[in-house]
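> For reference, the sequence and a predicted model appear below.
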Amino acid sequence: MFCYQCEQTFKGTGCTVQGVCGKKPDVASLQDLLLYTLMGLSQVAIDARKQNIIDEKIGVFTVQAAFSTLTNVDFDPDRFSKLIHEAVFFREDLKTRIKDSGGSVDYPDGAANLTPGTDLEELVKQGETVGIKTYPADDPDILSLKHTVLYGIKGVSAYADHAYILGKMDDSVFAYVHEGLAAIQRTDLTLDDWLGLTLKCGETALKTMELLDAGNTEIYGHPVPTKVPLGYKRGKAILVSGHDLKDLEELLKQTQGKGINIYTHGEMLSTHGYPELKKYNHFYGQFGTAWQKQIKEFADFPGAILMTTNCIQRPQKSYQDNLFTSGMVGWPGIPHISDLNFKPVIDRALALPGFVEDKVTGEATVGFARNAVLNVADKVIEAVKAGDIRHFFLVAGCDGAKPGRNYYTEFVEKVPKDCVVLTCACGKYRFFDQDFGDIGGIPRLLDAGQCNDSYSSLQIATALAKAFNVGINELPLSLIISWYEQKAVCVLLALLHLGIKDIRLGPSLPAFLTPNILGTLVKLFDIKPITTPDEDLAAILN
């Protein structure tokens, strides 16, 4: 196996024996084979479009299947076998329809003609021959961009699936996913072509995040500032971790009146700000944070745990019996809820002891998405003009276990008191529960939500730029980004598509960027690695 799609990859170069995430070589091979079959499906889907054959279910399937290969999403070999065979079925069905419409279905040997093995052992062997190091490219910089586009597409696919669940989709997203995946098997594209496809991935990412934002806010309302208790109260309990609001809503409906309190974990914290979710009186608070303490937190939770999407390494024996998954998440031996009927989760919670006492250790305030911030935009603008607010920092992105993550805590703690920090995604769990005070009633720490809510943060920046009649890059705003997996890659590409410059990225740079590609990004966008909090703050503010 070879995998270097996440920031935690072994020695910063690549996992070759077993993933740091716990991914086994057989699963890595099956994921590689699935991606290869999706490339073949995409080649045929592009030709189908030329015959005006556009099939929504194939677009949906493609993004869901690509989503399953993200870091920490699905480790179940049987599910990958099913997806591989489904991809081939859709591919062959499209070929028949193209031929019936008078089009050509003459494809060279490769992804568009793969015949998958009949059992897991054969599929694993096939996957070993089509991994990311086999993608055709004589130029290492082109190969680097092929991998960058692949990882960006994985992130786009995750957001597209989240949006689709909420009834939002756009065929242009599916069209780009097919374009990008099919291009990986091409040898006739130049480096400039690949730079264009990379930035187009960012454009598609922005569109996809806009769709997801619309789905969230139209159904659940615009988030409002909300204080969330950190801790628990006596009674039966279910802990929900991940990102999917639909799963949380259905669980809240199904647990009404059953004497079970619902707690959030990780990025689900921000859901307490949505009016249509916070109306449930048994939706209580946040138990635990994210990454760095996750395994112990789950082991200590005396109720059922529902994982709705990625954000955890392989389950530990200490809490495995109490764990359920939904959505694209899957692990061998862990019960999976595929139909939003959470009765097994509820029954398990009722059978467990729950909390025997009340304990609250503090609170966090969420809900500072774009509407909440822009509703006080006049106060923000006045504070900037008066010199009360000197600078804004968007400290956003992923958390992780690798050393160096303490940079972000130290950075925020050292931000001068006349500056405001806007944050989203799970990286904030390094500092989210600290009291940073306010500036004229405006909190110095504004929690804009999940990584899924990056669009909202960008809209805040765009509105402020318009109010000051300047470009985003002229605002007193600096982006300090931490990345972990492929959704962070697609958000970064969205920022680059918008032309945002001077982004500081860490805690380490992606292993899939060659020195030449990194040099190009520095030249075009002045992107740079983080150094130390003191050095970076001095460079920004002086």
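Yes, it's here.
> going forward, measure contacts and count neighbours with C-alpha atoms only.
Noted.
> wait, is Q313 part of a strand?
No: counting by DSSP: H, G, I helix; E, B strand; the rest coil, Q313 falls outside a strand, being coil.
> and it, how far is that from G22?
6 Å (CA to CA, to the nearest Å).
> higher neighbour count, those two?
Neighbours per residue, other CA atoms under 10 Å: of Q313 and G22, the larger number sits with Q313, 17 against 14.
> who touches that one in this structure?
Shown in contact with Q313 (CA atoms under 8 Å, 6 or more residues apart in numbering): C21, G22, N72.
> The second one belongs to a strand?
No: the assignment for G22 is coil, going by three-state DSSP, so no strand is present there.
> ok, and here's another one to check against it:
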Amino acid sequence: MFCFQCEQTAKGKGCEVIGVCGKDETTADLQDLLVYALKGFAEVSLKAREKGITDRDGERFMLAALFSTLTNVNFDPARLAELIKETLERRDELKSKIGEEFTSDAATFTLGSSMDEMIEKAKSVGIKADPSVDEDILSLRETLIYGLKGVAAYGYHASILGKEDDYVFEFVERGLASTLRTDISLEDWVNLVLECGKANLKAMELLDAANTGTYGHPVPTEVPLGHKKGKAILVSGHDLKDLEEILKQSEGKGIYVYTHGEMLPTHGYPELKKYPHFYGHFGTAWQNQQKEFPQFPGPIVMTTNCIQKPIDTYKDNIFTCGVVAWPGVKHIKDHDFTPVIEKALEMPGFDSDEDKGSVMVGFGRNAILGVADKIIEAVKSGAIRHFFLVAGCDGAKPGRNYYTEFVEKVPEDCVVLTLACGKFRFFDKKLGDIGGIPRLLDVGQCNDAYSAIEVALALAKAFDCDVNELPLSLVLSWYEQKAVAILLTLLYLGIKNIKLGPSLPAFLSENVLNLLVEKYNIKPITTPDEDLKEILGD
């Protein structure tokens, strides 16, 4: 195996024996083969488009299947094998409709039913299967693939709630199919990577419209960090539809529903917070689940990426749904959470109330821009000197305490906006306010990056300046491929001077990294003191 798609990849170069995420060689190989099969399916889909044939159900499947190869999503070889088989079946069915001959191996290869055949094929299509590929082209090709995985994740979430756009589907197909070509110049590869950022912006816009259109715009909401006496269900991941179904199906059964990880911001949505048994938040970020989940006295539902290997103390209590899978873990189909509810009623729940304080969520673009006049006046008067967007993924790798220390050292005349699970390094810090404007504003999930972008664009318009001229600095942490897609969106929008950490992506070659530094002034984080001094000039 060889995989270097996440920030924690072994030795900062690539996982070759077992994934740092926990995936074994078989799982890694099958993920490679699934991506390869999807490239062939995409090539066929593009040709079908030319002939006026649109396979929308197949395109939705493509998003879900690609999403399943993202870090910490699907670790089950049996389910990956089924996805590969279905990809080939859908590819061949579409080929029969368009009556076109294809010559690429990805669009024509066949497999028997045995796992051994799949593994053998997988080893010929992995990341480094062709050593003759130029290092910079390999870097840009893999950057595009990882960006596409992020686009697929956001597009998948939006599609579940009925929001879709043909451009997103078309670009995912075109992007995947392009990685089979050998006639693309370096300049064209760069343009494809930047267009991936454009497609991701559209996917995030769709998801924002899907979430706010279905559940209302988030409003500032105080979320308890303690618990209530009674039966309990814990929901982790990102998916709002799954959470809504759990709330609906558990209503009136004496069960409290709690969030974990990136589900924390869901407490701000009016159509979710209306459920009286939707109570509070338990735990912190994804990488702590093996320490936190054994302490939860009820079932746990993993709705999207972020699952770690379940340990024996809670393996019987955890469920997966959607594209998430782990061998031996019970999987929920068709949003029927009856097994989860039954497990909650069997388990003891919390034996007493506990008050552990609270945090505030719900500062999406509607909430922030609703007080834009106060923000603008505070900036003009000098009450607010600078904004920092300290956001992104959390992880277990040493060096991420940088973000805690950075927020603690941000001067009192500055505001910190945050989103994604990186916030759990500092989400419970009491930073106070500036003229009634909280100094720590939780914009939401990584899925809500669109809100932060819209806030920045709106402020730039209000101040009649470019985004790069705003008193705003981006200090980002990354871990997986949605973060890659968001970074590509920021580059597509021309946003510069991003500080990125804890380490730079292993899949970026030296020349590609130099290009990003030269054109966008992307820099690795150093120390909080040095970075604050550079940004603020103190």
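Done, it's in. Small disclaimer: the values here were computed from a predicted structure and weren't measured.
> Include distance to P443 of the first structure when you put the contacts of Q313 of the first structure into CSV, please.
Below are the contacts of Q313 of the first structure laid out as CSV (distance: CA to CA, whole Å):
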residue, distance to P443 of the first structure
C21, 36
G22, 39
N72, 34
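> of those residues, closest to G285 of the first structure?
Nearest to G285 of the first structure among those is N72, at 24.9 Å by CA to CA.
> number of nearby residues for the closest one?
22.
> Checking the closest residue in space to G12 of the second structure that isn't next to it in sequence next. Helix, strand or coil?
Closest residue to G12 of the second structure apart from its sequence neighbours, by CA to CA, 6 or more residues apart in numbering: A506 at 5.9 Å. Assigned by three-state DSSP, the conformation of A506 of the second structure is coil.
> My read is that A506 of the second structure contacts K13, right?
Yes: taking contacts as CA atoms under 8 Å, A506 of the second structure lies within contact range of K13: 5.4 Å.
> between these two, who's got more neighbours?
Legend: neighbour count by other CA under 10 Å for A506 of the second structure and K13, higher for A506 (20 against 16).
> so what corresponds to the more buried one in the first structure?
By TM-score structural alignment, A506 of the second structure lines up with A511 in the first structure.
> List the contacts of its match.
Contacts of A511 of the first structure by CA under 8 Å, 6+ apart are Y4, Q5, E7, G12, T13, G14.
> picking up where we left off before, what about the residue nearest to G12 of the second structure, distance to L138 of the second structure?
Here the criterion is CA to CA. By it, A506 of the second structure lies 12 Å from L138 of the second structure.
> intersection of neighbour lists for those two?
With CA under 8 Å, 6+ apart applied, the contact sets of A506 of the second structure and L138 do not overlap.
> follow-up on the earlier one: what spatial separation is found between the match of A506 of the second structure and D192 of the first structure?
In terms of CA to CA, A511 of the first structure sits 21 Å off from D192 of the first structure.
> what's the burial count for E93 of the second structure?
E93 of the second structure has 11 neighbours, counted by other CA under 10 Å.
> repeat for E43 of the second structure
Other residues close to E43 of the second structure by other CA under 10 Å number 23.
> secondary structure class for it?
Per three-state DSSP, E43 of the second structure ends up helix.
> Show me which positions of stretch 334-343 of the first structure end up buried.
Under the neighbour-count criterion of 16 or more other CA atoms under 10 Å, stretch 334-343 of the first structure has I334, P335, H336, I337, L340, F342 buried.
> And the last one, what's its match in the second structure?
For F342 of the first structure, the aligned position in the second structure is F337, judged by TM-score structural alignment.
> Provide the aligned range in the second structure for the lengthiest helix in the first structure.
Ranked by residue count under DSSP state H, the longest helix found in the first structure is helix 191-220. Counting by TM-score structural alignment, helix 191-220 of the first structure falls onto residues 186-215 of the second structure.
> how far apart are the matching stretch and its match in the first structure?
Taken against the first structure, stretch 186-215 of the second structure registers an average deviation of 0.3 Å after superposition, with mean CA distance after the TM-score superposition for the first structure.
> just how off-centre is that stretch within its chain?
13 Å (CA atoms, centre = their mean, to the nearest Å).
> Likewise for stretch 344-357 of the second structure?
The answer for stretch 344-357 of the second structure is 30 Å, by CA atoms, centre = their mean.
> go on, stretch 185-199 of the first structure?
On CA atoms, centre = their mean, the centre of stretch 185-199 of the first structure falls 24 Å from that of its chain.
> go on, stretch 154-162 of the first structure?
Per CA atoms, centre = their mean, the centroid offset for stretch 154-162 of the first structure relative to its chain is 8 Å.
> excluding its backbone neighbours, what's nearest the spatially most central residue of the second structure?
The centroid of the second structure falls nearest to K482 when counting by CA atoms, centre = their mean (3.9 Å). Closest residue in space to K482 of the second structure, ignoring its immediate chain neighbours: G150 at 3.9 Å, by CA to CA, 6+ apart.
> what does that neighbour align to in the first structure?
Per TM-score structural alignment, G150 of the second structure is aligned with G155.
> Please apply the same query to C321 of the second structure.
Per TM-score structural alignment, C321 of the second structure is aligned with S326.
> ok, that match - contacts?
D247, L306, M307, T308, T309, H336, I337, S338, L340 are the contacts of S326 of the first structure under CA under 8 Å, 6+ apart.
> Would you check that V20 of the first structure makes contact with K11?
No: the criterion here is CA under 8 Å, and V20 of the first structure misses it with K11 at 10.0 Å.
> more crowded one of those two?
Shown here are V20 of the first structure and K11; by other CA under 10 Å, V20 has more neighbours (18 against 10).
> Per the alignment, that one pairs with which residue of the second structure?
In the second structure, V20 of the first structure lands on V20 (TM-score structural alignment).
> do the same with G259 of the first structure
Mapped onto the second structure by TM-score structural alignment, G259 of the first structure lines up with G254.
> so who does its match touch?
G254 of the second structure sits next to G230, K231, H277 when contact means CA under 8 Å, 6+ apart.
> Spit out the contact partners of the counterpart of Y280 of the first structure in the second structure.
Aligned by TM-score structural alignment, Y280 of the first structure pairs with Y275 of the second structure. Residues in contact with Y275 of the second structure (CA under 8 Å, 6+ apart) are L247, E251.
> That concludes my questions; thank you for your assistance.
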